[in-house]
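Visitor: when you get a sec, could you give me coordinates for this:
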Amino acid sequence: MIEHQASKMIIVTSSDVTAEALTSAQGKRLWLVNGGELVHMIEEGRSLMQKPVIEAHPQLSPNLCPNCHFELVVRIAKKGQNTEQSFYGCTAFPKCRYTCDC
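Guide: Here you go, the predicted model:
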């Protein structure tokens, strides 16, 4: 740990940590993670990733998509009847297909 200038060491196990290991780790820069804690950490991380991102003040910015509240950016049409014309497109494309004229 010192050799690699680490601030702490984390030891993870899929089962339990022994009482002896817990005693040995006390007062040291050592974090022991047992299987139950590991499962909890993974589930907590998954639930955070599934929460939708909510804009704090979507009404303050005129460049937000009215459908999903992601930012609108100016794009140039590459094909179709409006080729080479600019328009606002949602940055959540292709999930959100909102567009409007500039």
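Visitor: from here on, contacts and neighbour counts on C-alpha atoms
Guide: OK.
Visitor: how much space separates Glu20 from Ser47?
Guide: 33 Å (Cα to Cα, to the nearest Å).
Visitor: what are the buried residues along the helix ranked longest in the chain?
Guide: Longest helix of the chain, by residue count under DSSP state H: helix 35-50. Using 16 or more other Cα atoms under 10 Å as the test for burial, helix 35-50 gives Glu37.
Visitor: the structure of the following sequence is requested for comparison with the preceding one:
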Amino acid sequence: MVSAGRFTDEALRFAEGRNIRLQTGQALHDMLRTSAVPAPLVSAHPPAHSSNPPAAPACPKCAKPMVLRTAKRGEQIGRSFWGCTGFPNCRGTQAAD
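Guide: Purely as a prediction, here's the structure:
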């Protein structure tokens, strides 16, 4: 848990004996400033196949580009579909194959 200020005595007592680490914002800043930035991971063996995402289609209602979304409710919950970037003004959708 990070705080921009100080922790109350009650918060310090609550954290004791628990898997909670309290840090002030300044302590976190100092920790990040002094840590080394790891080198990016580079694979010696590129993947055998490319998993390029499908190209975004144009909205059938307004022709704006679409974005891949996941249904959060209804019969199609959990399934991917293309939704218009003009949402909520445009509610164009298209099935993601």
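Visitor: got a TM-score for the pair?
Guide: The TM-score (TM-score structural alignment, normalised by the length of structure 2) is 0.40; 42 aligned residues with a Cα RMSD of 1.7 Å.
Visitor: I'd like the next helix or strand past the longest helix of structure 1.
Guide: strand 72-76 (DSSP states H and E).
Visitor: got the buried residues for that following strand?
Guide: 72-74.
Visitor: any chance of JSON lines for those residues, columns distance to Met9 of structure 1?
Guide: Formatted as JSON lines, these follow (distance: Cα to Cα, whole Å):
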{"residue": "Leu72", "distance to Met9 of structure 1": "44"}
{"residue": "Val73", "distance to Met9 of structure 1": "44"}
{"residue": "Val74", "distance to Met9 of structure 1": "47"}
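Visitor: between those residues, which is nearest Asp101 of structure 1?
Guide: Of all the buried residues of strand 72-76 of structure 1, the one with the least separation from Asp101 of structure 1 (Cα to Cα) is Val74, at 9.3 Å.
Visitor: I'd guessed the closest one sits against Tyr88; true?
Guide: Yes - with contact defined as Cα atoms under 8 Å, Val74 of structure 1 reaches Tyr88; the gap is 4.6 Å.
Visitor: Cys90 of structure 1 - how many residues pack around it?
Guide: 25 (other Cα atoms under 10 Å).
Visitor: the closest residue in space to it that isn't next to it in sequence and Cys100 of structure 1: what is the separation?
Guide: Closest residue to Cys90 of structure 1 apart from its sequence neighbours, by Cα to Cα, 6 or more residues apart in numbering: Leu72 at 4.6 Å. Here Leu72 of structure 1 is placed at a distance of 9 Å from Cys100 of structure 1 (Cα to Cα).
Visitor: could you say which helix or strand holds Trp82 of structure 2?
Guide: Using DSSP H and E, Trp82 of structure 2 sits in strand 80-84.
Visitor: on contacts alone, who are the packing partners of that strand?
Guide: The contact analysis (3 or more Cα pairs under 8 Å, 6 or more residues apart in numbering; DSSP states H and E) places strand 80-84 of structure 2 against strand 66-70, strand 93-95.
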